[in-house]
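Novice: Predicted model and sequence below, questions to follow.
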Amino acid sequence: MSFWAKLVASILVLGLFSSSVQAAEEKARRADDFVDSVGVNTHLYYNESVYYKRYNDLIKPKLVELGVRHIRDGCVYNLNGYMDRLRELKELGGIRATLVCDPRDIKVDAAVDLVKEIGTDVIEAVQATNEYNLSGNGNWASDLRNFQRQLWQGIKGDGATSGVKVYGPSLVEAGAYAALGDMSEYQDYGAMNNYMSGRNPGNSGWGSDGYGSLDWNVRSTKKASLSDPIVTTETGYHQVTSTGNGHKGVPEDIAAKYTPRLVLEQFNYGIPRTYIYEFINTYNNPGSLYMNFGLLRNDGSEKPAYKALKNLFNLLKDPGASFSPGSLDYVLSGDTEDVHHTLLQKQDGTFYLVLWLEKSGYNVDTKKWLDVPTQKVTLTLNTEISKATIYVPNDSSSMKSSQTYPKQLDIDVSDRAQVIELAGK
């Protein structure tokens, strides 16, 4: 056999034993930008709900503890102390609000006055309705176009509120955005409610067009936002696995795996803000899927997803001045199929490489858990690192393991996001 034939044969054999290699000098993104990209939906003014009844002893401290800086709520006046609560959350936790304004509930002039009264340091954005195409109004598209234009002109035309962002309407059903038409002239961001219906966050959807995937949802929303970036105003997982509704649920342990991956996948895609639905189960109704999306149970106890997000945010938060992140020279080799990652950096130069298996852990049709074996991956570091520390936020806020001056790390990647902290010299 000739030298070249032997070389080709060796390469082919090598390929049989190494499923793939990922190598690059990759530019990181700011760690705090990831933390800042996540918000939660709340219903602080619902007077018969846990949001109202237990605001002081539960909602307020648990929101601050979670570490999110953004909430999405209603565009209403000081019902049940609502406006005061929004101001207090800003003061205590730096939490700012987006208000969903519905023409059935509030006029544009009143919405502008409301934003000014609460304060533009508290209110960062307003949104022109939520799922208005389900309102029963046969003329919904035309009416919504008019309201969106008026809301934009009202907010941007007042010097006191002109800095407040305007989100476009979030709609449901595939053709709704096309029916509405391009609203780029009257919004800063388009908006979508992209629920995964119990599927894993990185699912590729159904059919040749990828129906239901993140990419499909963005493409659908873009039909009303041709030149604007897109935010997610609602997404998440409910825990009513027995529902006959097409919107499937997953058990709490699966939601705990999916939810951190969901916000990471969205961040990787370039979604600047993702609002999880929702903070707490609003009412105690175990059979209602709409009442079981919460990160907290109705009694205030933490679901595993809350703990995972809290640990992840606490590890990655890095408030302060903006900076230009550097690059990490590294190679991921071994069984890297379906291994997804996010590379982040803090102001002190420390890198954070987040790794996870983007696979389904639950069959929503058979209602059975799926086995997701770990995959062995080798991380080779060409950038000099003084210490590598591994965290698994789903398990604990404490480190899992560490190694000084590593050149290579052997990692068992699972369907739970794990964070490799890489400190420089």
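Specialist: Nice, thanks for sending it over. Numbers count the residues shown, from 1 in each chain.
Novice: make it CA atoms for all contacts and neighbour counts henceforth
Specialist: Noted.
Novice: Where does the residue nearest the centre of the chain fall, secondary structure wise?
Specialist: Centroid-nearest residue in the chain, with CA atoms, centre = their mean: Val263, separated by 3.0 Å. Using DSSP states H and E, Val263 maps to helix 252-269.
Novice: Run the chain-centre distance for that helix.
Specialist: Here helix 252-269 is found 7 Å from its chain centre; the criterion is CA atoms, centre = their mean, to the nearest Å.
Novice: Same check on stretch 336-345?
Specialist: Centre to centre, stretch against its chain (CA atoms, centre = their mean), the figure for stretch 336-345 is 16 Å.
Novice: Contacts for that stretch, please.
Specialist: Contact with stretch 336-345 is made by 19-22, 26-31, 264, 268, 325-326, 351-359, 375-377, 413, as judged by CA atoms under 8 Å, 6 or more residues apart in numbering.
Novice: go with 7 Å
Specialist: 19-21, 28-31, 268, 325, 351-358, 377 (CA atoms under 7 Å, 6 or more residues apart in numbering).
Novice: Just the ones in helices from those residues, please.
Specialist: When DSSP state H defines the helices, the subset of those inside them is 31, 268.
Novice: Now do the strands in the stretch 101-250 of the chain.
Specialist: Counting by DSSP state E, counting those that start in this stretch, one finds strands in the stretch 101-250 of the chain at the ranges 123-128, 165-167, 190-193, 230-235.
Novice: Pull the contacting residues for the residue nearest to the centre of the chain.
Specialist: Each residue near Val263 by CA under 7 Å, 6+ apart is listed here: Thr274.
Novice: list the buried ones in the helix holding Val263?
Specialist: Neighbour counts over helix 252-269 (16 or more other CA atoms under 10 Å) mark 252, 254-268 as buried.
Novice: Ok, stretch 162-172 next?
Specialist: Buried residues in stretch 162-172 (16+ other CA under 10 Å): 162, 164-172.
Novice: swap in stretch 405-417?
Specialist: Buried-residue list, stretch 405-417, by 16+ other CA under 10 Å: 406-409, 411, 413-417.
Novice: Leaving out sequence neighbours, find the closest residue to Phe323.
Specialist: Of all residues not flanking Phe323 in the chain, Gln347 sits nearest, at 6.9 Å (CA to CA, 6 or more residues apart in numbering).
Novice: and if you look at Tyr82?
Specialist: Tyr45 (5.4 Å).
Novice: With Leu66 instead?
Specialist: Lys310 (4.8 Å).
Novice: Same question for Ala179.
Specialist: Ala141 (6.7 Å).
Novice: For Asp109, which residues are in contact?
Specialist: Asp109 touches Gly154, counting by CA under 7 Å, 6+ apart.
Novice: Could you report the separation of it from Lys6?
Specialist: 78 Å (CA to CA, to the nearest Å).
Novice: next one: Val21
Specialist: 22 Å.
Novice: this is the other structure I want to compare:
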Amino acid sequence: MKYLVFLFVFTSFSFLFCPKSQSQNAEIKQVQAVGASEFLNSIGVCSSITGRGETLQGTIDALEYTGIRFIRCGLEDDISTADMIELHRKTGAKIVYGLLSGGTDIDRLIREARELTEAGALLAIEGNNEPNNWGVAYQGEKGGENHSWLPVARLQRDLYKSVKSDPVLKNIPVWNISESGAQTDNAGLQFLIIPENAGTLMPVGTQYADFANCHNYITHPSWSGLHDNQTWLSAAPGPECPVDGLHGNYGKTWGKGFDGYSEKELQDLPRVTTETGIAAKGEITEEIQARLFLNLYLSQFKRGWSYTSVYLLRTRSNEPAHESYAFYKMDYSPKQAAHYLHNLTTILEDNGTISKPGKLRFSIKNRSETVHDLLLQKSNGKFFLVLWGEWFTGGTDKITVQLDRIFSSVKIYDPTHGESPVMRLSEAREITFFLSNHPLIIELQ
């Protein structure tokens, strides 16, 4: 049998397509797709919206361009509910609203959260931000930092009760405090609900949250620099995570080693990330940062994080040095990360929902531990197979995607090259290409 071969070469990779190849299909397996809109909804960012030098129009423009679908902010940002509702009305983006750094005003948070909910703008309510760095004073007691964490625990317990007893807010999810792993005493904040025989200072049955909350930045003082599988390992739920991740906050706390959930329980623990990212400096150029951010959102979602908020949309006027973390510079000019995210969300854009995503049979041959995949399906029925590489020490992988049948139309996208297909195929069944340190997307129809 004769084979028709197409060869397409880029500056960073090449494709080899075999439309009607009869290669071995022994490894082909059926994979369940996830709705594309579900992945897109997981993409968030930290922003003060109109506080600390940010402007409402600048924030709206940034979200419309990048496709970011939620903003994490809180009382410390001192944003009017009218501005948050207008942001939602213009962009569709939702708000995660929290007590955040040192905040204790539950009444105000509940009152403003009601307004956001009634406007359809609220995604979730969050507890304190990093009480190890920003202590609280609650009911006359200091908590967090190097003090007892019982005041932090009581505050979070009371926040949860207030939300769930409110007729407007009762169905809104509550996200836990961040950095529960830093507890100085065993207040039980490493649990969503304190179980029997936990040995905590707060009583069994105390409920803090519906979702665990971490700040698993993709670099750490003990794991600095660039690494292969940088975002994949940072998203790991178990002890193999080399950064400040789920296990160190909810498995065995990194501060005092208090026991939390088992490794098995962590796999399915509802979880979110309200801060992650990496600064562009040294060997982390803005180009590398942009590629890492794409991989980060994908790795987080694939590994079970329902929502991921990258720090930071645009740096604040009181923190100019943090511009190295941001998608946008102080003057709202986009960095490479904003351009690449725009391309990714444009390629995958889907404002509809699919109630029962389908399944696809395929295999990925010759994959190494740095190759990852996510199968998405849009509401129009099209499958999008996203593959990303995590080589950041100079390697590449030559992999082959084998499909179980011939597809009449296949498009290949590379978000580091734009939002349009870099290759179109007809009657395709097998695709071989090199994968390095960013995603490629295969559209199948």
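Specialist: Structure received. This one's a predicted model, so the numbers in the text were calculated from it and none came from an experiment.
Novice: The buried residues of stretch 405-417 of the first structure into CSV, with extra columns for distance to Asn56 of the first structure and secondary structure?
Specialist: Output for those, formatted as CSV (distance: CA to CA, whole Å; DSSP: H, G, I helix; E, B strand; the rest coil):
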residue, distance to Asn56 of the first structure, secondary structure
Pro406, 47, coil
Lys407, 49, coil
Gln408, 49, strand
Leu409, 46, strand
Ile411, 43, strand
Val413, 40, strand
Ser414, 38, coil
Asp415, 36, coil
Arg416, 33, coil
Ala417, 32, coil
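Novice: can you put the residues you listed in CSV and add distance to Arg145 of the first structure?
Specialist: Converted to CSV, these look like this (distance: CA to CA, whole Å):
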residue, distance to Arg145 of the first structure
Pro406, 57
Lys407, 57
Gln408, 56
Leu409, 54
Ile411, 52
Val413, 47
Ser414, 46
Asp415, 42
Arg416, 42
Ala417, 41
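Novice: Under the alignment, what does Val31 of the second structure map to in the first structure?
Specialist: With TM-score structural alignment as the criterion, Val31 of the second structure lines up with Glu26 in the first structure.
Novice: is it true that Arg64 of the second structure touches Gly92?
Specialist: In this structure residue 64 of the second structure is Glu, not Arg. No. Using CA atoms under 7 Å, Glu64 of the second structure makes no contact with Gly92, being 9.1 Å away.
Novice: on that earlier part again, quick one: the residue nearest to Tyr82 of the first structure and Tyr55 touch, right?
Specialist: No. If you go by CA under 7 Å, Tyr45 of the first structure and Tyr55 don't touch, sitting 10.0 Å apart.
Novice: who has more neighbours, those two?
Specialist: Tyr45 (23 against 17; other CA atoms under 10 Å).
Novice: which ones among the contacts of stretch 336-345 of the first structure are found in strands?
Specialist: Mapping the contacts of stretch 336-345 of the first structure onto strands (DSSP state E) picks out 20-21, 29-30, 351-357, 377.
Novice: what two of those are the furthest from one another?
Specialist: Ser20 and Arg30 (27.5 Å; CA to CA).
Novice: neighbour-wise, which of these two wins?
Specialist: Arg30 (23 against 15).
Novice: Check the spacing between that one and Ser324 of the first structure real quick.
Specialist: Counting by CA to CA - Arg30 of the first structure and Ser324 of the first structure are separated by 8 Å.
Novice: how about the strands in the stretch 251-400 of the first structure?
Specialist: Under DSSP E, counting those that start in this stretch, the stretch 251-400 of the first structure gives strands at 274-276, 327-334, 339-345, 351-357, 362-363, 368-369, 375-381, 387-391, 399-404.
Novice: okay, the ones you listed, which one's buried deepest?
Specialist: Compared across the strands of the stretch 251-400 of the first structure, strand 274-276 shows the largest average neighbour count, a mean of 27 (mean count of other CA atoms under 10 Å).
Novice: residues in the second structure aligned with it?
Specialist: Against the second structure, strand 274-276 of the first structure falls on residues 308-310 (TM-score structural alignment).
Novice: Thr346 of the second structure maps to what in the first structure?
Specialist: So, by TM-score structural alignment, Thr346 of the second structure is matched to Asn314.
Novice: and that match, what does it touch?
Specialist: With CA under 7 Å, 6+ apart, Asn314 of the first structure has these contacts: Gly67.
Novice: what's the spacing between it and Gly67 of the first structure?
Specialist: Counting by CA to CA, the gap from Asn314 of the first structure to Gly67 of the first structure is 7 Å.
Novice: What of Phe3 of the first structure?
Specialist: 60 Å.
Novice: Also Arg416 of the first structure?
Specialist: 20 Å.
Novice: again, but for Val331 of the first structure
Specialist: Relative to Gly67 of the first structure, and taking CA to CA, Val331 of the first structure is found at 32 Å.
Novice: do Asn394 of the first structure as well
Specialist: Relative to Gly67 of the first structure, and taking CA to CA, Asn394 of the first structure is found at 16 Å.
Novice: just to revisit the earlier point, compare Glu64 and Gly92 of the second structure and say which is more crowded by neighbours.
Specialist: Between Glu64 of the second structure and Gly92, Gly92 has the larger neighbour count (other CA under 10 Å), namely 19 against 16.
Novice: Just give me the match in the first structure for that one.
Specialist: Checking TM-score structural alignment: Gly92 of the second structure goes with Gly94.
Novice: List the residues that contact its match.
Specialist: Per CA under 7 Å, 6+ apart, neighbours of Gly94 of the first structure: Arg69.
Novice: I'd say Gly245 of the second structure and Ala212 touch.
Specialist: No. In this structure, Gly245 of the second structure is not within contact of Ala212 by CA under 7 Å, at 10.7 Å.
Novice: ok, back up a step: could the ones in strands among the contacts of stretch 336-345 of the first structure be laid out in CSV, adding distance to Val126 of the first structure?
Specialist: CSV is the format used below for those (distance: CA to CA, whole Å):
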residue, distance to Val126 of the first structure
Ser20, 45
Val21, 45
Arg29, 27
Arg30, 26
Phe351, 35
Tyr352, 33
Leu353, 34
Val354, 32
Leu355, 34
Trp356, 34
Leu357, 36
Val377, 44
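Novice: Relative to Lys382 of the second structure, how far out is the corresponding residue of the second structure for Pro406 of the first structure?
Specialist: Counting by TM-score structural alignment, Pro406 of the first structure lines up with Ala428 in the second structure. Distance, Ala428 of the second structure to Lys382 of the second structure, using CA to CA: 15 Å.
Novice: Same check on Gly394 of the second structure?
Specialist: From Gly394 of the second structure to Lys382 of the second structure the distance is 33 Å (CA to CA).
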